[in-house]
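Trainee: Sequence isn't available, so here's the structure alone:
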């Protein structure tokens, strides 16, 4: 007893000093984080977040609204310190925002909607950087107005949910109210210009039948281009040539290149969530549909490129016309003492890729004419899954019943690339992004079957145990068996110790196996070779196999009073045979031959490098390395009441994460000494995420006023860049402090108005290494990006907005 008292005192001493700043990440600790019943990370019913044996954060609808963010990813980034997003992707990656949890890949976080697996995007992130290779679910197609709460499980859960759940699980729970609703709108823009935003959202609940509900949401969103590009050094002395002298007539010269900024996006999203009780069972369904038209400005081409068509040069624009939809139908009930849930889900994402304000210079040269608008082809990804989950409580003489859960899943994944029109890929293709060629095109699929068993119960009143085992068989790479053991011990009320040991796996996405494309800048061209292709075998790289992971976490949860809550969780995530996109493997570098086999692989894959390119190369996905992520998550919450001065919920939430490459696979001899994982690619893994992230907040309520003040602290991040694979430059951005302010006035019972600003003091990342940028200029390279494109604080500075909402 004496030792227990000392342990308790020590833990309180560690956790209490931060209480004065505390409020949990959901900004509603008492109602949600501690009192809410959770459905993620457990098969038991009625388990509260306060009693969870695994770390889980709950973000309710109010926290999403107060974030001042129009998109779901951005709102999650603001509320969950371990969750970070991409600031700007290149080419097609600029059209789909990527995000990741605990410094892992976007592919390592499983997304569920109402507990059902969500399909991934067809738009594979191929931009060099921290989010490279990501093809997870696009959260932008979930209407924010449809969400009741989000449960973020920050723990490995592959044994419970299958492939992908290595870093954690995001489970989006949709609203199920059968009456009432809301309508609202937002306008906003960046302080330094651009990013003009207009959003309108409606949510409504109905009861069209005797029991059950129908809840629907609709949103329309518009976000305009922003431009944070520097001047283009290619078109000023000493790089400016006589052939390009007309560039001086371009408005804004020498700021003629507008590629570094947000894409323009117009998006409409719909959702429906419904259920009805019939004959003692519940029939349920949910559906989402989204349509997105997006445009990303590409690098400027000078007047000499196509003077007869574009005498002042031109900036190609890559476009996506994307459709995304998902449908789940299911039935749940109870029979013979067993609870059952049988459901089928189908989801598809289809993007039609275009290129406008462009030209195929080789076609123009050969025939005297060329289109300026091109159909580049399409990308398509779909997933169909059928699951059966059953469970029951068994009396085995413990302090509580033992929950036995069993389940089966059958899943079919498919991925396809469709070729563009002939002009888009003719002899090197259209400027900026050559269309998908016949050699890129193809349709691929695989299926998998899995079964799991999960046992959860309390042998003692103070002890909770949960054990799960899952077996999966994939049609394309074989079997996987994984397990998880979780426990929690509460030595006394208000104090809990928890821990998890698990192993997991991640099957390569079909996009990682089969994606193929050519990307072109004014002087360089790079081909992404399909990992499953004969061209990749020429490079000596074997077919992809599944990643294997190990996850260990230890945590403490304290609730010394009704107003104060705290949790601290430490974790280690090891991944063996991690699937990574290689750095650029050069055929030619600055006009000098580096590796004949790389050029042979390009030819073998049927890709053509445009004329005038001095640097050519390939990249390919492979099981390139083993990695280890270590870190900690801290969440604290404290609620205070100041009488006539109102109530304040204080908050503090933090994540510390360190990623390291522990082993690099040997490069094949065919690559002539070039590394598959070069220093740049390695730095994306190890250094590009903030070393730490802290969220501090105060939510004040009084009468009809609500003021939400948040301070976000981002630790330093960096990456290495090179022009010749010999000299590397460190591009570092130091610690940054961002302040967000949202003020809401409840004018009447129905009407409310809000005004706010994100990044109040207009903070930008540190600029890229000056020596690196000088070297780019000296080499005549395009050099308009002032900051790292994956900056965790964005690249646009302050954003101001106003909102109005009506509840009925």
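Mentor: Thanks, I have the structure now. Because the structure is predicted, anything quoted here is derived from the model rather than measured.
Trainee: make it CA atoms for all contacts and neighbour counts henceforth
Mentor: Will do.
Trainee: Am I right that residue 365 sits in a helix?
Mentor: Yes. Assessed with DSSP: H, G, I helix; E, B strand; the rest coil, residue 365 lies in a helix.
Trainee: State the distance from it to residue 421.
Mentor: 18 Å (C-alpha to C-alpha, to the nearest Å).
Trainee: Next one for the comparison:
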């Protein structure tokens, strides 16, 4: 029975609770065709590449509360829909050498490229999105989440390579691209290398660049829901995003890059390079989020969309219980989400997205890709290769290491319609700078014996961490956490320590065209660190655990070892 005497079964199919799960089935297709040749001194290469990916998404061990409340029945497994992407690229490159009186002929290269991108989301079965939809992950709703999108782009480039002296090389290039959805961009680079001796050279590059947003970044939309929360992801190019003040949609990132390095070849077979670099990215594409809350602590019973009740909970606008509404409280955001059907309408359970009962406690956060950040990444790359030959075969050794650091230089203000909300919290900005390994080390050995090749790779990833708010946890829990003070907030570290991943692949090449491979990634079954035990145990005791067992963001992932087999044939 609930506090007001309502039988539990009237609002919940699972009186003891349930644990929804997501399942997916994925298909990948790729095809590459090419033709190369020479004609009157021109070396040319014509290629076309096609690739597609399709993923069917399911929610299992779940229910649709709206259907349950209206009919007394609800299925447990739902087909949520399918998202897919296709890309077709065709390019023609050509190069020719011209003698212009320098130490070596000048190389001139040019090319053309056409690319077509397609992306779409297909709706799920009606029961997956009707009303509140499947609990945990509602199906893709044709009213707000689905559609098909495409764009075309055309590109051309010019490249000149000069050799003024026997020891000096200069490489100059410019590239122009025109996109059907956001216009054109021109980028360029200048690279130079000078050999002081046969064993020592210095090199450097200055360049500009850009990255077009993928169609998935621009048009993906979905909703994740929990017992007292909903997290819609808006399309940056949607009417709802424009309503919130993001009318320009998603734009390309642009970058300025500079690097300088040394090349060291002390003797035959050994080459070592070290490069320092700095990359400034403007209008970086990053997913940000804003929050909106409803309900009061004196509510009698929550809306039928959640089936949960707790009269002791504080006003959700005051999530840390200090008596002051949080800065993240943003009713304007909630009203915009209601207007465009992302979270339903007031007290209408059958509406898309279900009922948003203003007397029910709920926390709603919306995420969306945007161009609100400028960042700088500085780092050092070191690569050394060495080849050794034996009577029975050879071994190619590789040692590579990378250290880099990212700094947020600037954040753009949120639109005025969001009522003073910040694009990123202090912890969010910190996580952008710390949620990647401090360093990476790759050790490799490629052993060749006759028709067999054994490739062994050891990948070492340095530590990384993110910050999460600790203010809502009791002192007994906070005392067991690695706490950090940031501004006026108290946070705990989600620390992922150094990780080691070993990969092995064995290949057999019986003919010049046929190649058979068998391998295993992460053969020692490494996993990242787990969610802090104090947080996990506390949430488990309150039946409120929405955490994953393992921390996310690790390059190792949390799927353990993976076996694979490959068959390759060259025509």
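Mentor: Now that the structure is in, tell me what you want to look at. Predicted, not measured: the structure shown is a model, and the values here were computed from it.
Trainee: TM-score for the pair, please.
Mentor: TM-score for the superposed chains, counting by TM-score structural alignment, normalised by the length of structure 2: 0.76, backed by 502 aligned residues with a C-alpha RMSD of 4.0 Å.
Trainee: still on that earlier bit, counting neighbours, go ahead and name the busier of residue 365 and residue 421 of structure 1.
Mentor: residue 421 (16 against 11; other C-alpha atoms under 10 Å).
Trainee: May I ask which helix or strand encompasses the nearest residue to the more buried one once chain neighbours are set aside?
Mentor: Excluding the flanking residues, the one nearest residue 421 of structure 1 by C-alpha to C-alpha, 6 or more residues apart in numbering is residue 375, at 5.6 Å. Per DSSP states H and E: residue 375 of structure 1 is located in strand 374-394.
Trainee: what's the answer for residue 232 of structure 2, then?
Mentor: Counting by DSSP H and E, residue 232 of structure 2 is part of strand 229-233.
Trainee: List the first helix or strand encountered after that strand toward the C-terminus.
Mentor: Per DSSP H and E, the helix or strand that comes after strand 229-233 of structure 2 is helix 239-243.
Trainee: matching residues in structure 1 for that following helix?
Mentor: On structure 1, the counterpart of helix 239-243 of structure 2 by TM-score structural alignment is residues 534-538.
Trainee: just stretch 363-381 of structure 2 next, same as before
Mentor: Going by TM-score structural alignment: stretch 363-381 of structure 2 matches residues 615-633.
Trainee: Might you calculate how far the matching stretch sits from the centre of the chain?
Mentor: Relative to its chain's centre, stretch 615-633 of structure 1 lies at 16 Å (C-alpha atoms, centre = their mean, to the nearest Å).
Trainee: compared with structure 2, how much does that stretch deviate?
Mentor: Stretch 615-633 of structure 1 differs from its equivalent in structure 2 by a mean of 1.0 Å after superposition (mean C-alpha distance after the TM-score superposition for structure 1).
Trainee: tell me which element the aligned residue in structure 1 for residue 337 of structure 2 falls in.
Mentor: When structure 1 is aligned by TM-score structural alignment, the residue opposite residue 337 of structure 2 is residue 602. Take DSSP H and E as the rule and residue 602 of structure 1 turns out to sit in helix 596-604.
Trainee: What's the first helix or strand after that helix?
Mentor: That would be, after helix 596-604 of structure 1 and using DSSP H and E, strand 615-641.
Trainee: Please determine how far residue 74 of structure 2 is located from residue 138 of structure 2.
Mentor: Relative to residue 138 of structure 2, and taking C-alpha to C-alpha, residue 74 of structure 2 is found at 14 Å.
Trainee: Looking only at neighbour counts, state which of the two leads.
Mentor: Just comparing residue 74 of structure 2 and residue 138: by other C-alpha under 10 Å the higher neighbour count belongs to residue 138, 29 against 18.
Trainee: I'd guess the more buried one is in a strand, am I close?
Mentor: No. Read with three-state DSSP, residue 138 of structure 2 is coil and lies in no strand.
Trainee: ok, and the closest non-adjacent residue to the aligned residue in structure 1 for it?
Mentor: Alignment note (TM-score structural alignment): residue 138 of structure 2 maps to residue 434 of structure 1. Distance criterion C-alpha to C-alpha, 6+ apart; nearest residue to residue 434 of structure 1, sequence neighbours excluded, is residue 425 at 5.3 Å.
Trainee: count of residues packed around the equivalent of that neighbour over in structure 2?
Mentor: Per TM-score structural alignment, the equivalent position to residue 425 of structure 1 in structure 2 is residue 129. Neighbourhood size, residue 129 of structure 2 [other C-alpha under 10 Å]: 30.
Trainee: what residues are up against residue 129 of structure 2?
Mentor: Counting by C-alpha atoms under 8 Å, 6 or more residues apart in numbering, residue 129 of structure 2 makes contact with 80, 138-141, 352-353.
Trainee: Go through the residues you listed and single out the one with the most neighbours.
Mentor: Top of these by neighbour count (other C-alpha under 10 Å): residue 139, with 31 neighbours.
Trainee: any idea how far residue 74 of structure 2 is from that one?
Mentor: For residue 139 of structure 2, the distance to residue 74 of structure 2 - C-alpha to C-alpha - is 14 Å.
Trainee: Give me the angle between the longest helix seen in structure 1 and strand 615-641.
Mentor: The longest helix of structure 1 (DSSP state H) is helix 2-15. With axes from the mean of the first three to the mean of the last three C-alpha atoms, to 10 degrees defining the directions, helix 2-15 of structure 1 sits at 110 degrees from strand 615-641.
Trainee: Just the buried residues of helix 2-15 of structure 1, please?
Mentor: 8, 12, 15 (16 or more other C-alpha atoms under 10 Å).
Trainee: And for stretch 580-592 of structure 1?
Mentor: In stretch 580-592 of structure 1, counting by 16+ other C-alpha under 10 Å, buried: 580-590.
Trainee: End to end on it, go ahead and measure it.
Mentor: Stretch 580-592 of structure 1 end-to-end distance (C-alpha to C-alpha) = 27 Å.
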